[in-house]
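Undergrad: structure here, sequence nowhere to be found:
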């Protein structure tokens, strides 16, 4: 009987639902955000201490990291913009996302790459993500209730992704923008 109970318990654990969904690979997101690009070049970014302080001032959030995964999008020799990859905690799990940034440091597009929570995946809806387009760190509109609407049932995901986008907008303003 003990053997059967252990086997049943193991089977139940193995069949427990998993909620992680990968919507886009980084390469797919690049092509989606910059369809006119003919080249993508990795441009890892390391912020200096002074730049991290500037990011904190602009974003109103801790800079969190000096290292950022950035990819430049080019058409020939012309820079079209950047993609910045990041992860934030939803409620319990990581949300992987990418932010397309124009050369002037305004937001071009936000894409959710992987969502691992059981609730709140509505942040992937195009209407919610479109709210970020054209905004910048200096606009003051990259906050829930001040330019970005919340989604009931996805409050933490909305808040944390919005904070992450605001932080990336500040990084873009300080270190990437012209």
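TA: Structure's in. What do you need? Keep in mind it's a predicted model, so treat the numbers as computed, not measured.
Undergrad: when you work out contacts or count neighbours from here on, use the C-alpha atoms and nothing else.
TA: Will do.
Undergrad: so which bits of the lengthiest strand in the chain are buried?
TA: Looking across the chain with DSSP state E, the single longest strand is strand 78-89. Using 16 or more other Cα atoms under 10 Å as the test for burial, strand 78-89 gives 80, 81, 82, 83, 84, 85, 86, 87, 88, 89.
Undergrad: ok, now which ones touch the last one?
TA: Meaning residue 89. Taking Cα atoms under 8 Å, 6 or more residues apart in numbering, we find residue 89 in contact with 95, 157, 160.
Undergrad: and the last one, what is it in contact with?
TA: Spelled out, that is residue 160. Residue 160 sits in contact with 88, 89, 90, where contact means Cα under 8 Å, 6+ apart.
Undergrad: and these as a markdown table, adding distance to residue 40?
TA: Conversion of the contacts of residue 160 to a markdown table gives the following (distance: Cα to Cα, whole Å):
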| residue | distance to residue 40 |
| --- | --- |
| 88 | 24 |
| 89 | 27 |
| 90 | 29 |
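Undergrad: between the residues you listed, which is nearest residue 136?
TA: residue 88 (19.3 Å; Cα to Cα).
Undergrad: correct me, but the closest one touches residue 159?
TA: No - with contact defined as Cα atoms under 8 Å, residue 88 does not count as touching residue 159 (10.0 Å).
Undergrad: pasting the second one now:
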């Protein structure tokens, strides 16, 4: 007995579908890269209150998206020298995992793309594009066309990662600075 053509095509598509996910860094390697002078790292996850979530949304101009955030404090001795916050955003169809290194004053120290799963737009990993974020704080200069240049062919990835960095910078400004 022969199988219907649509069953054959579905099976062929499922087996032959290309995979584009590339993991560039683990969280541990990213924190060491961002804070080479650190002598220790301490997990310091944060939970936002409703009021803090509203502040984040107002400052960042994007939804706060989550109550819980994965944060690692970078220490030199017992003194915090910065923080790394881990996040994921949708590129065009798939998740982009990234880390934002922050200075104690909530300015961006560095961003790293951990895993990129899209077939196009991986240029957001280029050092020149990521360097645009250094020294910026929420909300000023952290938007496509306002301090951050777009990459042709990677518009959604650029926009969503930039929005994510702005959200994290706002969280840092509201919760992590003292």
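TA: Received it, and whenever you're ready, just let me know what you need. A quick note: this is a predicted structure, and the numbers were derived from the prediction, not measured.
Undergrad: give me the TM-score for this pair.
TA: Here the superposed chains carry a TM-score of 0.93, computed using TM-score structural alignment, normalised by the length of the first structure; 176 aligned residues with a Cα RMSD of 1.8 Å.
Undergrad: so in the first structure, which helix runs the longest?
TA: When the first structure is parsed with DSSP state H, its longest helix is helix 155-171.
Undergrad: average distance between it and the second structure?
TA: Compared with the second structure after fitting, helix 155-171 of the first structure has a mean deviation of 0.2 Å; criterion: mean Cα distance after the TM-score superposition for the first structure.
Undergrad: chain center to that helix, what's the gap?
TA: 7 Å (Cα atoms, centre = their mean, to the nearest Å).
Undergrad: show me what counts as buried in the helix or strand residue 28 of the second structure falls within.
TA: If you go by DSSP states H and E, residue 28 of the second structure is part of helix 27-34. For helix 27-34 of the second structure, the neighbour count (16+ other Cα under 10 Å) marks 27, 30, 31, 34 as buried.
Undergrad: what does the helix or strand that it is followed by correspond to over in the first structure?
TA: Downstream of helix 27-34 of the second structure, the first helix or strand assigned by DSSP H and E is strand 40-43. Using TM-score structural alignment, strand 40-43 of the second structure lines up with residues 39-42 of the first structure.
Undergrad: which residue ranges form the helices in the second structure?
TA: Under DSSP H, the second structure gives helices at 5-16, 27-34, 50-60, 127-131, 155-171.
Undergrad: quick one: closest of these to residue 149 of the second structure.
TA: Nearest to residue 149 of the second structure, of all the helices of the second structure, is helix 127-131, at 7.5 Å by Cα to Cα.
Undergrad: the closest one vs the first structure, mean deviation?
TA: Averaged out, helix 127-131 of the second structure is 0.3 Å away (mean Cα distance after the TM-score superposition for the first structure).
Undergrad: burial of the closest residue to residue 143 of the first structure other than its chain neighbours, as a residue count?
TA: The shortest distance from residue 143 of the first structure to any non-neighbouring residue, by Cα to Cα, 6 or more residues apart in numbering, is to residue 162 (6.3 Å). Per other Cα atoms under 10 Å, the neighbour tally for residue 162 of the first structure reads 21.
Undergrad: excluding its backbone neighbours, what's nearest residue 80 of the second structure?
TA: Among residues not flanking residue 80 of the second structure along the chain, residue 74 sits closest, at 5.7 Å (Cα to Cα, 6+ apart).
Undergrad: next up, the contacts around the spatially most central residue of the first structure.
TA: Residue closest to the mean C-alpha point of the first structure, counted by Cα atoms, centre = their mean, is residue 97 at 3.0 Å. Counting by Cα under 8 Å, 6+ apart, residue 97 of the first structure touches 85, 86, 87, 110, 111, 112, 113, 114.
Undergrad: sweet, I'm off.
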